[in-house]
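Trainee: Here is my input, please return the structure:
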Amino acid sequence: MPEKARVVRPITLRDIAREAGVSINTASRALTGKPDVSDKTRRLVQAVADRLDYRPNQLARGLRQRKTATIGVVVADLANPFFAEVAEGIERTAAGEGYSIIVANTEENEERERRAVHTLVERQVDGILIAPTQSSDASIRYLLQRRIPVVLLARFFEHLQVPAVINDDREGARLAVRHLIQRGHRDILYLNGPPYNSSARLRLSGYQDALQEAGIPFRSSLVISTDARAAGGYAAIQQALAAGLPFTAVFCFSDYVSFGAIRALRQARLGIPKDVAVMGYDDIDLAGLVEPALSTVHIAKTRLGQVAARMLMGMMEPSGKQAERVGVTVLAPQLVIRESA
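Mentor: Reported below is the predicted structural model:
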């Protein structure tokens, strides 16, 4: 007769308390880091928990505390190293405070964003960090109506009072274009992101600021909106060349757009920076590895994620700040000059 499989009962908090010779309440407070437990008792309880391989039931704890110790992170394009670095900063900070993260990728699609947000709400995350697609504000309004703590990543809505952590995109663009002008360029093509994107609007303003400072007239014909990916940069350069637009430098909305632009320029047998200088934005790791190494604007991506995570966790505490009082945190950009401009 075959031997019956033995069912192993999960170790419970009651088992830990009995083994350590303390009450269940004391065992719980020792394992959750509460301050009113002596170091000796804490070490004893933790040692017993480790020896018995105790795994707390996070779902049951969440139901009791009305918290799940999870944070939802909704990014616009996880394939873009920019968002990967932001997510890394979030994860490090959240883990340090005992939170896990659930990451969703929208690929800049409004419907995918809506589904991701609703799924995270159904899973009862304690708060959400989101880089919104910005083609609509419906998902953000939904979170506000549900009173779910939310912080925006890298983008913001001017008409909504929602806490956000962003880069100073207007200043970053001004620094980049000013550098190109100082190198003698006056015909500067700007490959911008979608017009509804807040970063795209601010970077366009910075582009215009630098031109105005130098007394160079703004020409709307030298601004082409792209989908903010390499394919968009490639297509935009082809469009500019086919139209016969005069330019000796290209400022790009992102490093990815720059990579596409460089490919198209090379196919047109134009040297970089000899014939056309190229300036990116974001300073992802690949920027320093391409040939020629890309001049760009550095964004503190990991720090952006860290600051946003701390802001959200503060809002999630019972005595946390109200969303309308948190405001927008703006991080300073830094110009990085390499070989392309």
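
Trainee: Going by C-alpha atoms from here, please, whenever you check contacts or count neighbours.
Mentor: OK.

Trainee: can you give me the strands in the stretch 1-150 of the chain?
Mentor: 70-75, 100-105, 127-130, 150-153 (DSSP state E, counting those that start in this stretch).

Trainee: Nearest to Gly271, out of those?
Mentor: strand 70-75 (35.2 Å; Cα to Cα).

Trainee: and the closest one with strand 100-105, angle?
Mentor: On the basis of axes from the mean of the first three to the mean of the last three Cα atoms, to 10 degrees, strand 70-75 is oriented at 20 degrees to strand 100-105.

Trainee: what's in contact with strand 70-75?
Mentor: 83, 87, 94, 99-107, 113, 116-117, 120, 125-132 (Cα atoms under 8 Å, 6 or more residues apart in numbering).

Trainee: got the buried residues for that strand?
Mentor: For strand 70-75, the neighbour count (16 or more other Cα atoms under 10 Å) marks 70-75 as buried.

Trainee: what do you get for stretch 190-197?
Mentor: Applying a neighbour-count criterion of 16+ other Cα under 10 Å, the buried positions in stretch 190-197 are 190-194, 197.

Trainee: Among those residues, which ones are in strands?
Mentor: Taking DSSP state E as the definition of strands, these contribute 190-192.

Trainee: Next, the second sequence, to be compared with the first:
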Amino acid sequence: MNIYEKVVDNMEKKRQYNATLKDIAQKTGFTINTVSRALKDKDDISAPTKKLIREAADELGYVRDSIAGSLRTGFTKTIGVILGDVSNPHFSIMIKGIDKQAYKYKYNIIIFNTDEDETVELQSIRSSLSIKVDGIIICPTQKCAFNIDFLERTGIPFVLIGRKINRDRFNFVVMDDEAGGYIAAKHLIDNGHKRILTITGPQYISSAIDRTSGYKRALTENGIKIDNKLICETGIQSGACYKRLKNLIKNNLNFTAIFAFSDMIACEAIYTLNELGLSVPKDISIVGFDNIQEHMLLPVPLDTISAMNTRMPEVAVDVLIKTINTPTAVEKQQ
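Mentor: Now for the predicted structure:
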């Protein structure tokens, strides 16, 4: 038997034995019921007893059988998290916030990346259901209504995050995107800009619709005529802005400032402008959206609107847990 075969053989032998509550009870002298309650952190078990039992469990290599536990309680203590693009720092920050808040409820999360693809989104929903998650937090692609309608028909508790569907029976947690778009445009107007290009997301996405609406309101209130040529709809994934902005500049579109749908699009715009010999903010001013620089350092300082990407995850988890425990609860957090 070679070294590889010996390692595999040892691994197989280890798999054949899993420490049980009975083993811990025999080692500590407590009953199986006491051991079980101590490991579940029940209040009727003293702290010293819990400590002793947990140490014995660790020494024996005891791992709780979550599948067996879920069969007894009906809960897996897991949440499916379905997001559009986990390579985008906005979503990565969101995942961290969801995980941190879920931990407070002793829940684990399972992450699904849809790549903003509705087919992958539906598969992610089905996968979440197949592994019996207790609930789902989802930032929907919004390319079609079927996926969320299907999710609703399953009866599983879920919360929309970052994007909303205006139906009274749906829970969603979003920021005031219309106000955010207004503030961004107003900031640029107050700094003397009238030709403001907005690079926005697809207009089937609720946050893109609302941010564009806020942008338009700011222009109108300040007596600036809305020029549809300055409303540029683009994809929201990496690389989508680059070609579109280069073409706009090549076609001599006149603008002095940009309001970008996200910080990632803003950063892409800065890269594109620099490549074309234009300086930010000397030649073109830019405002982004999401405030990812609150959590990470960017190569250049960026004026940006906070998307509450820390607070939203906390509230989403709170609402979901409440819905899991009281299924009829419906909340809209903005």
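
Trainee: ok, back up a step: could you export the buried residues of stretch 190-197 of the first structure as a markdown table, including distance to Arg203 of the first structure?
Mentor: Listed next are those as a markdown table, based on distance: Cα to Cα, whole Å:
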| residue | distance to Arg203 of the first structure |
| --- | --- |
| Tyr190 | 10 |
| Leu191 | 10 |
| Asn192 | 8 |
| Gly193 | 9 |
| Pro194 | 11 |
| Asn197 | 10 |
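
Trainee: For the stretch 51-200 of the second structure, just list every one of the helices.
Mentor: 66-73, 89-104, 118-130, 146-154, 177-190 (DSSP state H, counting those that start in this stretch).

Trainee: winner for burial among these?
Mentor: helix 177-190 (a mean of 21; mean count of other Cα atoms under 10 Å).

Trainee: whereabouts in the first structure does it align?
Mentor: Under TM-score structural alignment, the match for helix 177-190 of the second structure in the first structure covers residues 169-182.

Trainee: quick one: Met175 of the second structure from Ala56 of the second structure, how far?
Mentor: Distance of Met175 of the second structure to Ala56 of the second structure, given as Cα to Cα, to the nearest Å: 47 Å.

Trainee: These two: which has the busier surroundings?
Mentor: Under the neighbour definition other Cα atoms under 10 Å, Met175 of the second structure and Ala56 were set side by side, and Met175 has more, 20 against 17.

Trainee: From what I see, the more buried one and Val315 are in contact.
Mentor: No: applying Cα atoms under 8 Å, one finds Met175 of the second structure not in contact with Val315, separated by 11.2 Å.

Trainee: hang on, the earlier thing: among the contacts of strand 70-75 of the first structure, which ones are buried?
Mentor: Buried members of the contacts of strand 70-75 of the first structure, scored by 16+ other Cα under 10 Å, are 83, 87, 94, 99-101, 103-106, 113, 116-117, 120, 125-132.

Trainee: coming back round to it: any chance of the strands of the stretch 1-150 of the first structure in TSV, plus distance to Leu175 of the first structure?
Mentor: TSV is the format used below for the strands of the stretch 1-150 of the first structure (distance: least, Cα to Cα, whole Å):
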stretch	distance to Leu175 of the first structure
strand 70-75	27
strand 100-105	31
strand 127-130	27
strand 150-153	22
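
Trainee: Name the nearest of the buried residues of strand 70-75 of the first structure relative to Lys40 of the first structure.
Mentor: Of the buried residues of strand 70-75 of the first structure, the one sitting nearest to Lys40 of the first structure (Cα to Cα) turns out to be Thr70, at 30.0 Å.

Trainee: how about the closest one, what's its partner in the second structure?
Mentor: Per TM-score structural alignment, Thr70 of the first structure is aligned with Thr78.
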